[in-house]
Structures are given as C-alpha cells and as structure tokens.
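>>> fold the following for me, if possible:
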Amino acid sequence: MAGLRVPSVLVTGANRGIGLGLVQHFLGMPAPPQWVFAACRSPTGQRAQELQRLASKHRNVVVIPLDVTDPASIKAAAAQVGEHLGGSGLTLLINNAGMVILNALEDETLEAMTRVYTTNTIGPLLMGQAFLPLLKKAAQGSPGSAMSCSRAAIINMSSDGGSISSPAGWDLMHVPSYRCSKAALNMLTKCQSLRYKEDGVLCAALHPGWVQTDMGSSAGHTPPVTVDESVRGMLKVLSSLSEKDTGTFLDWEGKVVPC
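Prediction:
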C-alpha cells in the first residue's frame, strides 16, 4: 500500500462487511485520505452503528445516505460529496454495494433477477455517471500524472462467480441472478474503462475472494478469507494499478480472473 495516496474516497455499502473493512483500513493508513465518504442506505440503522462510531472518532469520515438503486438518492449523494470537496475532485469511487438472492436456476424469477441486476450492475453504472464530474476534476488536478488509483479511479466490486469461462462455486450456489449481474458488471467495467480513459479515470473490477461476511456466509458455508485479509490484499492491488490495468478483472491477490 506504500504507493497508494488517496486524497478522497467514496465506498458504497460501507456499513458492514467488505465496505466497512475498506473504511477501517483507509483510516488506518499512514497517510489516510482527507475525506472518507462512507455511503449506505440506512446510516442511522442498527447495522450502521459501527460506522457511526468511526465517524464520531474520525473527522474525515462523512457518512452519506445512499441507495444505489435510486437515481435521486445518487444525485443527492453526489451533490453532498461535491460540497465537502469544495473545488477538489473525488479520487477514488469504490462501488461495493451488492446483494444476492439464493435462487436455483429453476426457481429464478423476474423480480429477483431485476432486483439483483439493479443493485449490482445498474447501480455502479449510475454511480459512475453521477460522480464522473468529480472524478474528472481529480484527474485534472494531477496534470501529467499517469493513470492510477491515487489520481482518479472507479473500482467495481465483482465476483469470480461472474466468470463465464470459470463459473466458480456452482456446486455450492447456483445464484444465476447474482452471476449474471456480476458478468454484466465486468462488461460495464470494460465499457467505463474505454469511455473514461480520455478523462484520465482508471476503471477496474475486483473479486474480493470468498469472504467471511453476511453475504459470503449466506449459503451456510464458512468462507476461507477474512474481511481483513481481503481488504489488505485489495488495497495492495489498488496501489499497483496503472494505465495498462484499466478495464481488467483481478482478484484480491492481483491475479487476472477469466471473464
């Protein structure tokens, strides 16, 4: 993480699991971000108590109400972040919010597919659109700098379950709506990388591993990777990303995941 210097970062789904772990690790950096925007749907809810505790201890943490399935909520969040940043841009957007519905293929429904796809794929699309002006401003604030997560970047939290050529974990969970949404997210990441390259914004998809979170444990199995291990690994990966990596799909150890 020595090469990662992030003046500002926004993490969605920041009230628990990987999102909360990311916030904690950003705060624990030798040179923490000036602004850590921690976004979640219910900032005052029971599941956000630890996040609120962090915000009370760290003046650079701003808890943002955000529902990534609601365009109005996204627009309001972008405006709030912009106000805090003043004339500066947003360095790093991590689209971490996600959901899974444990349906087998024969039980999949229109409602479930739509809910999961809206959260896992359309949400990151809308977030990228809404926060692009702030990301561009961050990139423009570092003229001459190479593309990196320390300049301006969008990181989409994907899954190896979205790999078409290597459908990991099929025997444990079918979850076709989740798999399809992550496969689509990988393509969205590629599209963002091609379009936003001209703006100096690096875009990549990350597989965090099978992590010990509520979502990771939802099928009744204990995942092998802790939140701490996953986040440490991903931040190391982020510190190494450069222009050659934009549009790629990597795991928490920096290995390329087949699409």
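>>> C-alpha only now, for contacts and for neighbours.
OK.
>>> helices along the stretch 101-250 of the chain, start to end?
Counting by DSSP state H, counting those that start in this stretch, the stretch 101-250 of the chain has helices at residues 110-117, 123-140, 176-196, 227-240.
>>> Gly3 is nearest to which of those?
Nearest to Gly3 among those is helix 227-240; the distance by C-alpha to C-alpha comes to 5.3 Å.
>>> and the contacts of that closest one?
1-4, 17-18, 21-22, 25, 148-150, 206, 208-209, 211-213, 251-254 (C-alpha atoms under 8 Å, 6 or more residues apart in numbering).
>>> and with 7 Å instead?
Contacts with helix 227-240, where a contact means C-alpha atoms under 7 Å, 6 or more residues apart in numbering, come from 1, 3-4, 17-18, 21-22, 149, 208-209, 211-212, 252-254.
>>> and stretch 79-95, by the same measure?
Here stretch 79-95 makes contact (C-alpha under 7 Å, 6+ apart) with 6-12, 124, 134-135, 137-138, 149-157.
>>> same question for stretch 205-223.
17, 155-160, 186, 189, 224-227, 230, 234, 248-252.
>>> pull out the buried residues from the helix or strand where Phe37 lies.
Assigned by DSSP states H and E, Phe37 belongs to strand 35-40. By 16 or more other C-alpha atoms under 10 Å, the buried positions in strand 35-40 come out as Trp35, Val36, Phe37, Ala38, Ala39, Cys40.
>>> what is it packed up against?
Counting contacts by 3 or more C-alpha pairs under 7 Å, 6 or more residues apart in numbering; DSSP states H and E, strand 35-40 is packed against strand 8-11, strand 61-65.
>>> Proceed likewise with the subsequent sequence, for comparison:
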Amino acid sequence: MANLIICSVLVTGSSCGIGLELLKTFVNKRNPPEHVFAACRNPEIIQELKSLTSKHSNLVIVKMDVTDKASIEDAYSAVKETLKGHGLNLQINNAGIAIFHSANETTAEDMMRVYETNTVGPMLVTQTFAPLLKKAAQENPKEVMSCSKAAVIHTSSSLGSLESTTHLYPDALIEYRCSKTGLNMLTRCQAEAYKTDGIIAVAFEPGWVQTDMGGAKAPLKLHESVGGGGGGIMKVFDTLTEKHNGMFLDYKGLTLPW
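Okay, here's the model as predicted:
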C-alpha cells in the first residue's frame, strides 16, 4: 500500500504543531492531494497558513471551531463546494487542548471544556463530514479500505490508555487523559458504525512531540513524529487497511494497549 494517492484531506487544529506539520507534509508530497483543507478556529491571524496558501494552490483554509456545530456545518458546506461533487478521502481530527491539573485540582468546568474539544469535537466533525467520506468510498468501490478510499484518523495519546495509567504524569493532566480515553472508545464505535460504508477509523498516538502543548523537553521533533522525510505518521497512513480499522497505533505503526 506504499505511496498511496490521496485526492483530498481535511486536517483540524491545523494552525500550529502537529496539524500544521501534517499540512506542510501533504502539500510537499511528490504526489500531493488535489485538495488539502486546513481547518482551524482563527485562520485570519495565522500568518504561516497564509504563506502556505500563497505557495500551494491545492491548500484551502477553512474556518472551523470543533466545539461549535454551526461552525462545523459551515466548514462542511465550504469543503463540499470545493470538492464539486467528489468525496473526502481522509479526515484527520487533530484539534485538541490540555490543562495540567491533578485529580484534586480539576473542576467540572475544566473537565467539560477539554472533553468538548478532544472527544465531542471529533464526534461532531465526523458526523457532519460522514456524507463526504461515504461519497469518497462509493467513488472507489473496488479499492481496499485505506486512506486513499475513506478514513477517519483521530489524534489520541497513550496517556488515555487504561492499561498505562502510570505512564508519565500519573496524577496530572486528568482532563486530557480522560478525554483521550473517551476518544479511543469513540474510535472503536465509529470503526463499527462506518465499516459497511467502506470507511476505516483509527486512533493515533503521535508521541511526545516538541509543540506548544508538548513543551521543549519533549523527545520528538515534529518531523520525526509526522514523518516529512518518509517515516512517522505519514508512512503509517500508507499502510492502513481494513485490518487496522478500530485500532490504536503509535507514530511507528505499533499497536498500543487500550
């Protein structure tokens, strides 16, 4: 399945960090997608996105707040219009936030805020864009299930693993950890819900990466996680098939415990 040709991809949370690195990698591929949609809350203030669009005609910026259903629906209309009757092959739910609280410090408001972005957001985006994903699968009925047919990728974290509760920050990032556990279950549920439509759903752990969220002490650089040089997440995307539907993988393609 190496070197898949993906005609269209949508990346949420694309204004910085992993999302922005994914965009750069897609548009600079030897065989780039015809349409790369950069979805973020405030695109008008992101100069790097504006610079990218001036260099790559296939990059389209879409305003989207994943916690606002009306905003997601507006983004869907914009993407649908650009695709002109074609489907969306790959949707990457990457938008996320974190709060560094312990179990005793967190509040209901903090928990709900993180959960709304990290778990409910991906659910709403996938529900809204499902018709375009189904359309893409229908356009390639003989192709095996893959990222070039129709796929939903969730950026998750090993910190949400129930089997690895002592792995880093055992009593911190409570809101974030719980939201990613919920996202992992959402992945399993969507994998079952959409497989008859030819769509796969996979949860990805990008590793501890040097981003605004991950911090400067993180061991991985962005290009090592995403894989602009031919490895990382992008390489694993090329290998995904029906057998990976509903799985939890890391940036090297290794299976992680739930």
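>>> His174 of the first structure versus the residue of the first structure positioned farthest from its centre, what's the distance?
Each residue of the first structure has a distance to the centre, and by C-alpha atoms, centre = their mean the biggest one is for Glu106: 29.9 Å. According to C-alpha to C-alpha, to the nearest Å, Glu106 of the first structure stands 10 Å off from His174 of the first structure.
>>> try Arg115 of the first structure
17 Å.
>>> same question for Trp210 of the first structure.
In terms of C-alpha to C-alpha, Trp210 of the first structure sits 15 Å off from His174 of the first structure.
>>> residue in the first structure paired with Asn58 of the second structure?
For Asn58 of the second structure, the aligned residue in the first structure is Asn60 (criterion: TM-score structural alignment).
>>> one more: Val79 of the second structure?
Under TM-score structural alignment, Val79 of the second structure pairs with Val81 in the first structure.
>>> for Leu124 of the second structure, same thing?
With TM-score structural alignment as the criterion, Leu124 of the second structure matches Leu126.
>>> contacting residues for its match?
Taking C-alpha under 7 Å, 6+ apart as the definition, Leu126 of the first structure has no contacts.
>>> re earlier: check which helix or strand covers the match of Val79 of the second structure.
Assigned by DSSP H and E, Val81 of the first structure belongs to helix 71-85.
>>> what does Met185 of the second structure correspond to in the first structure?
Met185 of the second structure maps onto Met187 in the first structure, by TM-score structural alignment.
>>> wait, the match of Asn58 of the second structure touches Ala38, no?
No - if you go by C-alpha atoms under 7 Å, Asn60 of the first structure and Ala38 don't touch, sitting 10.3 Å apart.
>>> what residues in the first structure pair up with stretch 141-157 of the second structure?
Using TM-score structural alignment, stretch 141-157 of the second structure pairs with 143-159 in the first structure.
>>> and that stretch, what's buried?
146-159.
>>> and these as CSV, adding distance to Lys75 of the first structure?
Output for those, formatted as CSV (distance: C-alpha to C-alpha, whole Å):
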residue, distance to Lys75 of the first structure
Ala146, 29
Met147, 26
Ser148, 25
Cys149, 23
Ser150, 24
Arg151, 23
Ala152, 20
Ala153, 19
Ile154, 17
Ile155, 19
Asn156, 19
Met157, 21
Ser158, 23
Ser159, 27
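>>> and the residues you listed, which is closest to Leu202 of the first structure?
Nearest to Leu202 of the first structure among these is Ala153, at 4.4 Å by C-alpha to C-alpha.
>>> now do the contacts for the nearest residue to that closest one once chain neighbours are set aside.
Using C-alpha to C-alpha, 6 or more residues apart in numbering and skipping the chain neighbours, the partner closest in space to Ala153 of the first structure is Leu202 (4.4 Å). For Leu202 of the first structure, the contacting residues are Met147, Ser148, Cys149, Ala152, Ala153, Ile154, Ser193, Glu243, Thr246, by C-alpha under 7 Å, 6+ apart.
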